[in-house]
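*Asks:* just coords:
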């Protein structure tokens, strides 16, 4: 897997779009394409490709691969969890060369499709086959990210920036790819308290009991706003939403506070993906899904594909804290130095992140 900095050549793109539930593809030729017969395909989860977070970042990786290699793009946007098997079948029927599934919730549909279609290469974001249950799947590559590490930094940052001594988090659905962020965040706050002899409280998640506040979906912004407002009412002045588009409701609540409440975003740099909320975003926990997806697709084009699990970490740049943007002058220099040291200590093993939701070693 390449390091997370690259240049990309821009070439013509041939695009096929497949709507949810496998309706007839539409074709648009945007110019000459070097590998137009190679179909690079993607199925979103129910958050959709414009979620300003998880799916959108993964989709950028598909787009980057298509541009760099001159491929044909095919995509299926799922409107609900019921669409996953149908959309995966649509990709198979479209004779895709590689199919990328975005998210843990597509695990079952992806594994079944990969096992039934050994001539197609697959990759899945945030999931790895349980080989003890389903056996080895040679044509399926897992793309995982240890966001507990970066969320640890985010928790420390939130604790350092809080004025009320209370910070809050809420999730979308209680699954490991969500709770991994919440675990790391809570651990980072605890580390701050230990280092500084403080008592900053985490509202919305108890990492020891694994209980907390959830919207129970990734789509309902109103639920996200309500959850955030509940945390704010309890005194939280920094919010860490881990809920995809539903989490945007949390940013709305922060923005409506007239400067009293700020937030930290997840999956991608929120000041880029959701720029309208940049004024309340201290930073973001980034996952390099775009680069991982692009690399996975290009490995198939270049006949270098393997099913070895990729795990993005602080060490390899697969996960990182985003720039502070409008908060750069507000984050104290000593806090920035401490965050750098925390990164170094996590990489070296001096700091151990405990979350059980962390990806297992490949």
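*Replies:* That came through fine. Computed from a predicted model, the values in this text were never measured in an experiment. Residues are numbered from 1 along each chain as shown.
*Asks:* all contacts plus neighbour counts: C-alpha atoms, from now on.
*Replies:* Fine.
*Asks:* using the three-state scheme, assign residue 132.
*Replies:* helix (DSSP: H, G, I helix; E, B strand; the rest coil).
*Asks:* if I look at it, how far off is residue 121?
*Replies:* 21 Å (Cα to Cα, to the nearest Å).
*Asks:* what about the two, which has more around it?
*Replies:* Neighbour count, other Cα atoms under 10 Å: between residue 132 and residue 121, residue 121 has more, with 23 against 7.
*Asks:* do you know how far the more buried one is from residue 131?
*Replies:* Applying Cα to Cα, the value for residue 121 to residue 131 is 17 Å.
*Asks:* again with residue 264
*Replies:* From residue 264 to residue 131 the distance is 35 Å (Cα to Cα).
*Asks:* neighbour-wise, which of the two wins?
*Replies:* residue 264 (28 against 9).
*Asks:* does that one touch residue 281 like I think?
*Replies:* Yes: the pair residue 264 / residue 281 is scored as a contact, 5.5 Å apart, by Cα atoms under 8 Å.
*Asks:* tell me which element residue 329 is part of?
*Replies:* Counting by DSSP states H and E, no helix or strand carries residue 329.
*Asks:* list the contacts for it?
*Replies:* Contacts for residue 329 (Cα atoms under 8 Å, 6 or more residues apart in numbering) come out as none.
*Asks:* buried ones in stretch 211-223, by neighbour count?
*Replies:* 212, 213, 214, 215, 217, 218, 219, 220, 221, 222, 223 (16 or more other Cα atoms under 10 Å).
*Asks:* turn those into CSV, columns for distance to residue 328 and secondary structure.
*Replies:* Formatted as CSV, these follow (distance: Cα to Cα, whole Å; DSSP: H, G, I helix; E, B strand; the rest coil):
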residue, distance to residue 328, secondary structure
212, 31, strand
213, 30, coil
214, 30, strand
215, 31, coil
217, 33, coil
218, 30, coil
219, 31, coil
220, 31, coil
221, 28, helix
222, 30, helix
223, 30, helix
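*Asks:* what about residue 158, helix or strand, and which?
*Replies:* Using DSSP H and E, residue 158 falls in helix 147-161.
*Asks:* gap between that helix and the chain center?
*Replies:* Centroid displacement of helix 147-161 relative to its chain, using Cα atoms, centre = their mean, to the nearest Å, is 16 Å.
*Asks:* second structure for comparison follows:
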């Protein structure tokens, strides 16, 4: 979004008009101009006084994933809305409540928390501070937010583009096996894995194939492959190596920073193994691995965060959940980048059809973790 040029344009036009007519303004127009100037100055002061803040999950704002993308929305708000900002990074879950309360103490008008794990701490803070507005990325619990008018969930149906990613991975696999792993067994992780599994299964049904999905089966969630945290890169690498040793040649890590371990395994394979990244376009956020990133499942968290902050500043904030999906471009399958020439035109066409069928409801997404 670009800053408005309306006010400067009007002032320039007024200056030219006055110079051309060489006529002094009368008292009424002078008073009107003064009032307009005062209103403009007051608006600028209000913008400068408004403060938006953010608290990260333990992955931090440089996780090349959901924290970083959400933080981009805060950065954009500071630049385009002319507001003040504040932020706190969490090193462990013990930091969540402490960091949120620190942002309350810093007189933030809106506090955006990032990640499913911050849900309870955010609800507690919203209840204790009804004059502060809150938004949370990747969490929604209608029972816990009932009656709260100052907390807005920002959630995303990532099962939809993950379905497309699973179909793509199955179609591009040369070994007949693809794999996925998660950071933790929580709904905002398994929703990706559900969609990926369903998409690969759909490919098998459509093509009469039998591509295996290793690391996750929605019917046996306890048997899934999880690192246990989002910060353990070595753990991500270890699980990815296990999946590749079992035959997987496309890996889908849903693990935040820990997912870089899977990218490392792909890069070391010399092209035999590739990956699908999550949350952001991996060829942008993890450019050094782009040659091994087939595509990415993107969530427009930056846009959702910016819009929530802008609404809070403009006085139009609503606690109604925002749900990003394929239809409203809140989620999508990213470009193929360096794989573009390797992906058959037929497959690209099938993916467009699949996208349309998901949006229309012809293809039913089955993940139990998807937003209702």
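*Replies:* Structure's in. What do you need? This is a predicted model, so every value here is computed, not measured.
*Asks:* what residues does the helix holding residue 158 of the first structure touch?
*Replies:* Residues contacting helix 147-161 of the first structure (Cα under 8 Å, 6+ apart): 165-167, 180-192, 200, 238, 264, 283-287, 313-314, 319-321, 331, 335, 339, 342-343, 346, 353, 355, 358.
*Asks:* likewise for stretch 204-213 of the first structure?
*Replies:* If you take Cα under 8 Å, 6+ apart as the criterion, stretch 204-213 of the first structure is touched by 168, 169, 170, 171, 182, 183, 186, 187, 227, 231.
*Asks:* can you get me the start-to-end distance on it?
*Replies:* 5 Å.
*Asks:* next, the buried residues of that stretch.
*Replies:* The neighbour-count criterion (16+ other Cα under 10 Å) identifies 204, 205, 207, 212, 213 as the buried residues of stretch 204-213 of the first structure.
*Asks:* the second structure: which residue goes with the first one?
*Replies:* Alignment of residue 204 of the first structure against the second structure is given by TM-score structural alignment, with residue 215 as its counterpart.
*Asks:* what helices or strands is the longest helix that the first structure contains leaning on?
*Replies:* Determined from DSSP state H, the single longest helix within the first structure is helix 176-196. Judged by 3 or more Cα pairs under 8 Å, 6 or more residues apart in numbering; DSSP states H and E, the packing partners of helix 176-196 of the first structure are helix 147-161, strand 166-171, strand 201-203, strand 205-206, strand 238-242.
*Asks:* after the top helix by length along the second structure comes which helix or strand?
*Replies:* Longest among the helix segments of the second structure by residue count, using DSSP H, is helix 27-49. Downstream of helix 27-49 of the second structure, the first helix or strand assigned by DSSP H and E is strand 51-55.
*Asks:* give the aligned range of that following strand in the first structure.
*Replies:* Under TM-score structural alignment, the counterpart of strand 51-55 of the second structure in the first structure spans residues 39-43.
*Asks:* mind listing the helices for the stretch 1-150 of the second structure?
*Replies:* Here the stretch 1-150 of the second structure has its helices, by DSSP state H, counting those that start in this stretch, at 6-21, 27-49, 66-81, 95-105, 119-128, 142-145.
*Asks:* name the surrounding residues that touch the second one.
*Replies:* Okay, so that is helix 27-49 of the second structure. Here helix 27-49 of the second structure makes contact (Cα under 8 Å, 6+ apart) with 81, 82, 83, 84, 313.
*Asks:* who touches the fourth one in this structure?
*Replies:* Contact partners of residue 84 of the second structure, counting by Cα under 8 Å, 6+ apart, are 48, 49, 50, 51, 52, 78.
*Asks:* closest one of these to residue 337 of the second structure?
*Replies:* residue 78 (30.3 Å; Cα to Cα).
*Asks:* okay, which residue is most central for the first structure?
*Replies:* residue 267 (3.6 Å; Cα atoms, centre = their mean).
*Asks:* what's that residue aligned with over in the second structure?
*Replies:* In the second structure, residue 267 of the first structure lands on residue 279 (TM-score structural alignment).
*Asks:* residues near the residue nearest to its match when sequence neighbours are not counted, how many?
*Replies:* Closest residue in space to residue 279 of the second structure, ignoring its immediate chain neighbours: residue 298 at 4.5 Å, by Cα to Cα, 6 or more residues apart in numbering. For residue 298 of the second structure, the neighbour count with other Cα under 10 Å is 25.
*Asks:* which position in the first structure aligns with residue 298 of the second structure?
*Replies:* Residue 298 of the second structure maps onto residue 286 in the first structure, by TM-score structural alignment.
*Asks:* picking that back up, which of the contacts of stretch 204-213 of the first structure sits closest to residue 28 of the first structure?
*Replies:* residue 171 (37.8 Å).
*Asks:* and the gap between the aligned residue in the second structure for the closest one and residue 278 of the second structure?
*Replies:* Aligned by TM-score structural alignment, residue 171 of the first structure pairs with residue 182 of the second structure. The gap separating residue 182 of the second structure from residue 278 of the second structure is 11 Å, by Cα to Cα.
*Asks:* contacting residues for residue 233 of the first structure?
*Replies:* Counting by Cα under 8 Å, 6+ apart, residue 233 of the first structure has no contacts.
*Asks:* tell me how many other residues surround the aligned residue in the first structure for residue 200 of the second structure.
*Replies:* When the first structure is aligned by TM-score structural alignment, residue 200 of the second structure is paired with residue 189. Using other Cα under 10 Å, the number of residues around residue 189 of the first structure comes to 28.
*Asks:* can I assume residue 189 of the first structure is in contact with residue 203?
*Replies:* No: counting by Cα under 8 Å, residue 189 of the first structure sits too far from residue 203 to count as a contact (11.0 Å).
*Asks:* now for residue 182 and residue 278 of the second structure: what residues contact both?
*Replies:* 253, 254.
*Asks:* which of those two has more residues huddled nearby?
*Replies:* residue 182 (29 against 26).
*Asks:* ok, the more buried one - contacts?
*Replies:* Going by Cα under 8 Å, 6+ apart, residue 182 of the second structure touches 189, 190, 193, 225, 226, 227, 253, 254, 255.
*Asks:* buried residues, stretch 309-320 of the first structure. List them.
*Replies:* In stretch 309-320 of the first structure, the ones that count as buried by 16+ other Cα under 10 Å are 309, 310, 311, 312, 313, 314, 317, 318, 319, 320.
*Asks:* I meant to write stretch 40-51 of the second structure there.
*Replies:* Taking 16+ other Cα under 10 Å as the criterion, stretch 40-51 of the second structure shows 47, 50, 51 as buried.
*Asks:* swap in stretch 270-284 of the first structure?
*Replies:* 270, 271, 273, 274, 277, 278, 279, 280, 281, 282, 283, 284.
*Asks:* thank you, goodbye.
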